[in-house]
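>>> No sequence on hand, only this structure:
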């Protein structure tokens, strides 16, 4: 229940702020031209780009799968449940953005990415140094607040996201060095490759659409597939490290 409260409080706070005029000057794309997948006019708005829309179900599936997995340690269970609930809420946000092309969902799509990446260092530190509620709150508050960079510069979000990804990878690598084995290393590599695919395929969406292979299942679609895999392999990596750390300390 505490994980639900944690995620929903942040979720509704961000929704409330995104629906004010605070972010009116943030650079977000609110046009189908931003995506390489062609709109299907015969379909309703929530399926206007069917592949880019339906792929968001993957976030919910991964989130529900990991939410139902049981962990004996209550701290690890809390960390896992928060991460799973983040995945479950993130899919509908992206789908709403595509269905409405409104500013608020577009802002939320960007904004929610940051605390999701920030949760990886929080979980990693819980594995390596033990749980600290103060550290978790500090990291998440700073992460949410970092979206203010989007107000200061048109590429502020990209700067914040790049910093979040870098910190997440570095903290995961440090946790791997301290507690990892060959299994966790494999998960780490898969998560890192999925993260690279998530970034690169999204950036190359229109360029890849020049090739027939990416004209229906576009770069943006495969970027989301990589993002979903990134979630899954991050869960695999972090839960496996948690089990190793628990065995060493018990």
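Nice, thanks for sending it over. Since this is a predicted model, take the numbers as computed values, not measurements.
>>> from here on, contacts and neighbour counts on C-alpha atoms
Noted.
>>> Show me the strands in the protein, by range?
Applying DSSP state E to the chain gives no strands.
>>> quick one, longest helix in it?
helix 219-249 (DSSP state H).
>>> What is it packed up against?
Here helix 219-249 touches helix 50-54, helix 57-67, helix 74-100, helix 103-129, helix 156-179, helix 182-203, helix 205-208, going by 3 or more Cα pairs under 8 Å, 6 or more residues apart in numbering; DSSP states H and E.
>>> can you do 7 Å?
Counting by 3 or more Cα pairs under 7 Å, 6 or more residues apart in numbering; DSSP states H and E, the packing neighbours recorded for helix 219-249 are helix 57-67, helix 156-179, helix 182-203, helix 205-208.
>>> between the longest one and helix 219-249, what angle do the directions make?
If I follow you right, that is helix 156-179. 30 degrees (axes from the mean of the first three to the mean of the last three Cα atoms, to 10 degrees).
>>> helices or strands up against helix 156-179?
helix 103-129, helix 149-152, helix 219-249.
>>> this is the other structure I want to compare:
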């Protein structure tokens, strides 16, 4: 019998295939997106194979694969009936599968520097943040698959803002980040403890590091410390840590989910 996470991987891969088909149909061919080595502070090593032309920005994507596999194979003891366990495990496994998919997607963008790969790299970012919202909704209000499906569909559709304005993706990403942060803070304020406070604080610090270091990639390169291991590289370290602390925060609430629901009904 195949492990249950195979079903989760299949769901994530099917959604990714739909996105790939849409991108290669040419829908987003005319949007502006940064393509080319000049947009990165790391200097390409032309003697290396093209898939390692920017070695540090390329290899760091292995971190997403390691993180994804770690959480996909991690079986956290969840208190509750079989349905509670199945639902909580599914949410965790989808998030882990997203990390697994995101690493190679970013690597392909760094490697090929094509418009299509850059679009997919941007687009896949949005449902990852949206899944944090989905997970928080589950922890507060229980299993609502159609609501979760609608949240993810709206998240994917929001990338169409890029067709309306050259800053469309930035607006969509900012909204996703704010929605994820608000959902997590609301969950913590309602049912959190000192441990969840540590996890959410570290996740938020990692998120700020991810944004700040990526935006300051070229500016930071004036200092020796950021010449080889550039701001973009360190932003990916922060992104991986953001993923990890989000897992820790959300799985921290998975066990008492039924208790939370009971508390709300008192």
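Okay, I see it. Keep in mind that this is a model prediction, so the values were computed, not measured.
>>> Minimum distance to residue 116 of the first structure: which of the helices and strands packed on helix 219-249 of the first structure has it?
helix 156-179 (9.2 Å; Cα to Cα).
>>> So what touches the closest one?
The set of residues external to helix 156-179 of the first structure that reach it, using Cα atoms under 7 Å, 6 or more residues apart in numbering, is 114, 117-118, 120-121, 124, 128, 146-147, 149-150, 185, 241, 244-245.
>>> 6 Å instead?
Helix 156-179 of the first structure has contacts (Cα atoms under 6 Å, 6 or more residues apart in numbering) with 120-121, 149-150.
>>> okay, and that helix goes to which residues in the second structure?
Counting by TM-score structural alignment, helix 156-179 of the first structure falls onto residues 168-191 of the second structure.
>>> That stretch vs the first structure, mean deviation?
Mean deviation of stretch 168-191 of the second structure from its aligned counterpart in the first structure after superposition (mean Cα distance after the TM-score superposition for the first structure): 0.4 Å.
>>> I'd like the distance from that stretch to the chain centre, please.
From the chain centre to the centre of stretch 168-191 of the second structure is a distance of 13 Å (Cα atoms, centre = their mean, to the nearest Å).
>>> still on that earlier bit, quick check, nearest of the contacts of helix 156-179 of the first structure to residue 229 of the first structure?
Once Cα to Cα is applied, the member of these that ends up nearest residue 229 of the first structure is residue 120, at 14.8 Å.
>>> Now the aligned partner of the closest one in the second structure: closest residue in space that isn't a chain neighbour?
Taking TM-score structural alignment, residue 120 of the first structure has residue 132 as its aligned residue in the second structure. Excluding its sequence neighbours, the residue lying closest to residue 132 of the second structure (Cα to Cα, 6 or more residues apart in numbering) is residue 180, at 5.7 Å.
>>> One more: residue 221 of the second structure?
residue 227 (4.9 Å).
>>> neighbours around the one you found, how many?
By the measure other Cα atoms under 10 Å, the count of residues near residue 227 of the second structure is 16.
>>> Residue 13 of the first structure: neighbour count?
10.
>>> ok, now residue 145 of the second structure?
There are 12 residues near residue 145 of the second structure, going by other Cα under 10 Å.
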